[in-house]
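A.B. asks: here are the coordinates; sequence isn't available:
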C-alpha cells in the first residue's frame, strides 16, 4: 500500500487525531515535536497542566498522554505507516513520554484501522443519562479484547461488585466536594466564556443523578444557580474496570493506550462512555477498588458504558500550541 509523505499536512493530520483524545479535566497535557532526521514524532508532557491536587502522582496525566499516543498510532496506520511506539524512551528526559517512529510503510492494511480512525472524531465523553438497552455481551467482549491487545485487563463486574465500586466512587466524590484544595483546582478547570480552550465548558458538565445512585462528578465549581436539574440515570449501570499488572509510569501510559482503544471500539459499536475517576484520586479508595477475586492488579480507570446521544466535543487548543515547529519548517 502507498504511504503519504511525512510533510506538514501529514503532521497536522497526526496531531489533530492525537489531541482529540480525552484528558483529565480536558487539560490537554501533551506537546509534539517532529525529529525529521529520524522520522520520529516525540510526545512530551506539559508539566504546567498537571493537576497537583487531583493528580499528585501524575497518573492521570500519563493516562491522558497515552490515549493521545494511541490516536496518533491509529492515524499513522491510516496514512500508511507501520508506527513503532517507544514509551519513556530516554530516562534523562522525564517529560518525554513516548516516541513514535514513522520510517516504515505498512505492508498490509488492518481491517479495523479505518473504523478506529473514523471513531476518533465521534468519541466524546458523555455526562448525561444513558437511555438505550443494556450493552450486549458480544460488544463487551470486543472491549475486553481491545484492552487485552494493549497488555491490560478490562473487567465487567457483576451487580454486587458494581455497587461496591459505585459506593467507593461516591465516597471519593463527597471528599472532593469538601476538600478546599480540590474545590479550588476544579473551579480553575471550568472553562469561562472567552477564555482559552482548556478545561471543561459549563455546557458539558451534565446533571446529577436524581436518585443519588450514580456519583457523577460535580466539580464543586459552579454556583448552585447554574446547576442543571437532576436527571434520572440508569438504574443498573454497566461498569468496566481497566487495570494493569503493575503501577509504574509505563503502566499508566499503557493504560492510556488501552483506554483509548476501548473507547474507540465502543464508539464503533455506538456505545458511549463516561469516566468515574474519583475513587482513583485518593490513595485509600484507589487501593480499595481492586477486586481480590480478579487476582493482583492496579485499577487505572473505571468506565460507565451505555447507549445515548453522541455528545458534543470539548474545545481543543490550536494545533500551533501543541506542535514544536522548530524542526518542521523545511517539510
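C.D. replies: Nice, thanks for sending it over. Every value quoted in this text rests on a predicted model; they were computed, and no experiment measured them. Numbering: from 1, shown residues only.

A.B. asks: going forward, measure contacts between C-alpha atoms and count neighbours the same way
C.D. replies: OK.

A.B. asks: contacts for the longest strand along the chain, please.
C.D. replies: Counting residues, the longest strand found in the chain (DSSP state E) is strand 298-306. Under the contact criterion C-alpha atoms under 8 Å, 6 or more residues apart in numbering, strand 298-306 has outside partners 130-135, 237-247, 252, 255, 259, 271-277, 280, 286-287, 289-290.

A.B. asks: quick one: which of those sit in strands?
C.D. replies: 238, 239, 240, 241, 242, 243, 244, 272, 273, 274, 275.

A.B. asks: what about residue 195, distance to residue 323?
C.D. replies: For residue 195, the distance to residue 323 equals 21 Å [C-alpha to C-alpha, to the nearest Å].

A.B. asks: these two: which has the busier surroundings?
C.D. replies: residue 323 (19 against 8; other C-alpha atoms under 10 Å).

A.B. asks: assign the nearest residue to that one once chain neighbours are set aside to helix, strand or coil.
C.D. replies: Distance criterion C-alpha to C-alpha, 6 or more residues apart in numbering; nearest residue to residue 323, sequence neighbours excluded, is residue 32 at 4.8 Å. Recorded secondary structure, residue 32: strand (DSSP: H, G, I helix; E, B strand; the rest coil).

A.B. asks: presented hereafter is structure B, for comparison with structure A:
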C-alpha cells in the first residue's frame, strides 16, 4: 500500500499533538488503498451497507451508512447494517496502522447526521510497519477484562497492524468443520480480541449451544413460511441475480458460496438455498458438536452496535491468523423474542450481537465480490 502525498502547499497539516513537524496528508490514491482493504469486511448477505468520505484538509475518513443498501424486513432497525459498517471501520483502522498512520476514531460524532457512523483521523508519528517485528499479540500473556476500548498506545497500533495479513484471507465458510477442539489458550486470545473493542465473547456449553442452533432453525422456518422474507432473501442471494453479459453483481451471495447441504439433520449454518432446487448442491456431513461463540455487549444502542461490529471483525481476523475457519449465524437475532433466548444465562452477556461458529476446515469459502472503491468513496474539496 502506498502513502503518496499530494504536491504543493497543502501537502502537510500541523501536528494535532502540538509538535513542530507537519503531518503529511494522505493522497486520495492512498485513501483509496485503505478503503479497498476496509471493504473486505463481512456484512449481512454481503449487502455492503457502507460509504466513505475523505476530507484531506482534516485528514479524516468518514464511515457512513448507505441507506439504499439496507435489508428492511430482516434488519428494520439497522443493527446488522451498523455491524457491517463497523467491521469495515475496523479494517480501515488495521490498514491505516499497517501503512504507518495512527487511526484516531470517534463514533457517532454528529448527532445531527445519523448516517455518519464514525470518523477516523489519520495522525502521523508512526514508522511504517515492520513486518519482521515479533507480533505483540503473540507475546502478551494477559487480556483486558474491563471491557474498556483499548486504543491510542503504541502497542495498540502495533496490534492493529499485526492483523493486516488476515484482511484478504478471512472468509465465511459454510462448509463442514472437523471435530478438532480449539484449545483454551486460543479461546482466551479470541476473548481478549473482543474485550479490546469493548465487547465480550462467551463460549456456551453444549446444552446452550444446541439451544442456539435450534433457535436458528426456528428462525429459518419462519423465514421460509413468510413470502416477503423469502423474496427479500432472494433479492440478495443466488445466481438468478446475474444478468447478461454473464457479469455477476458486485454484492450479494452467489450460489457457489452457499456451501453443501447437510446429509442428515441440519447444518450449523444458515441454508441460503433452503427454498431452492437442491439437486445441484453437494451433500456433506457437518461436525457433530459445533463450536459456537456469542458476541455481546452491555447495552444495545447504536454505539454498542458499532463497538460490536469492530469486535466481531477483530475476532474474525485473529481467528484467521490462528488458522481457524469461521462462519456467522445471525438468523435467530433477526427476531426479538428469539434473540433474547440466544443469550446465555450462564454468561454476563446482556445483548447478543452475533453468533460465531469456529473450527478447523480445509474448505475456505470463496471470496465474495465487492463494489468498486470508486462507488463507495467520495473525496471532498480539491484534494
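C.D. replies: Arrived safely. Since the model is a prediction, treat every value here as computed from it, not as a measurement.

A.B. asks: and the TM-score between them?
C.D. replies: Overlay of the two chains. TM-score (TM-score structural alignment, normalised by the length of structure 1): 0.94; 328 aligned residues with a C-alpha RMSD of 1.9 Å.

A.B. asks: doesn't residue 320 make contact with the residue nearest to residue 323 of structure 1?
C.D. replies: No. Taking contacts as C-alpha atoms under 8 Å, residue 32 of structure 1 lies outside contact range of residue 320: 10.1 Å.

A.B. asks: which one of these two has more residues nearby?
C.D. replies: residue 32 (23 against 9).

A.B. asks: who's in contact with the residue mapped onto that one from structure 2?
C.D. replies: When structure 2 is aligned by TM-score structural alignment, the residue opposite residue 32 of structure 1 is residue 52. Neighbouring residues of residue 52 of structure 2 by C-alpha under 8 Å, 6+ apart: 35, 61, 62, 63, 64, 376, 377, 378.

A.B. asks: contacting residues around the first one?
C.D. replies: Put plainly, it is residue 35 of structure 2. Counting by C-alpha under 8 Å, 6+ apart, the residues that residue 35 of structure 2 touches are 52, 92, 373, 377.

A.B. asks: run the last query once more with 7 Å
C.D. replies: 92, 373 (C-alpha atoms under 7 Å, 6 or more residues apart in numbering).

A.B. asks: so how far is residue 346 of structure 2 from it?
C.D. replies: Taking C-alpha to C-alpha, one finds residue 35 of structure 2 at 39 Å from residue 346 of structure 2.

A.B. asks: same question, the third one
C.D. replies: The spacing between residue 62 of structure 2 and residue 346 of structure 2, counted by C-alpha to C-alpha, is 38 Å.

A.B. asks: those two - which one has more neighbours?
C.D. replies: Legend: neighbour count by other C-alpha under 10 Å for residue 62 of structure 2 and residue 346, higher for residue 62 (24 against 11).

A.B. asks: tell me the secondary structure at the more buried one.
C.D. replies: strand.

A.B. asks: turn the ones in strands among the contacts of strand 298-306 of structure 1 into a markdown table, including neighbour count.
C.D. replies: Shown next, in a markdown table, are these (neighbours: other C-alpha atoms under 10 Å):
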| residue | neighbour count |
| --- | --- |
| 238 | 20 |
| 239 | 24 |
| 240 | 24 |
| 241 | 23 |
| 242 | 23 |
| 243 | 27 |
| 244 | 23 |
| 272 | 27 |
| 273 | 27 |
| 274 | 19 |
| 275 | 18 |
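
A.B. asks: I'd like to know which of those is nearest to residue 205 of structure 1.
C.D. replies: residue 274 (11.4 Å; C-alpha to C-alpha).

A.B. asks: could you find the counterpart of that closest one in structure 2?
C.D. replies: Match for residue 274 of structure 1 (TM-score structural alignment): residue 327.

A.B. asks: pull the contacting residues for that match.
C.D. replies: 172, 173, 174, 356, 357, 358.

A.B. asks: again with residue 86 of structure 1
C.D. replies: 98, 99, 100.

A.B. asks: give me the most central residue, structure 2.
C.D. replies: Residue closest to the mean C-alpha point of structure 2, counted by C-alpha atoms, centre = their mean, is residue 87 at 3.4 Å.

A.B. asks: next, the mean deviation of the host helix or strand of that one compared to structure 1.
C.D. replies: Under the criterion of DSSP states H and E, residue 87 of structure 2 resides in helix 79-98. Its aligned residues in structure 1 lie a mean 0.4 Å from helix 79-98 of structure 2 after superposition (mean C-alpha distance after the TM-score superposition for structure 1).

A.B. asks: so that helix corresponds to what in structure 1?
C.D. replies: Mapping helix 79-98 of structure 2 onto structure 1 (TM-score structural alignment) gives residues 59-78.

A.B. asks: list the contacts of that stretch.
C.D. replies: Contacts of stretch 59-78 of structure 1 (C-alpha under 7 Å, 6+ apart): 14-15, 17-19, 21-24, 29-30, 50, 83, 113-114, 116-117, 249, 252-257, 259-260.

A.B. asks: give me the neighbour count for residue 248 of structure 1.
C.D. replies: 12.

A.B. asks: residue 182 of structure 2 now?
C.D. replies: With other C-alpha under 10 Å as criterion, residue 182 of structure 2 counts 13.

A.B. asks: shared with structure 2, which of the contacts of residue 86 of structure 1?
C.D. replies: Among the contacts of residue 86 of structure 1, the ones still in contact in structure 2 (both residues aligned by TM-score structural alignment, their matches' C-alpha atoms under 7 Å) are 98, 99, 100.

A.B. asks: mind checking what residue 232 of structure 2 lines up with in structure 1?
C.D. replies: The alignment partner of residue 232 of structure 2 in structure 1, by TM-score structural alignment, is residue 185.

A.B. asks: all helices for the stretch 51-200 of structure 2, in order.
C.D. replies: With helices called from DSSP state H, counting those that start in this stretch, the stretch 51-200 of structure 2 shows them at 79-98, 136-139, 154-162, 184-196.
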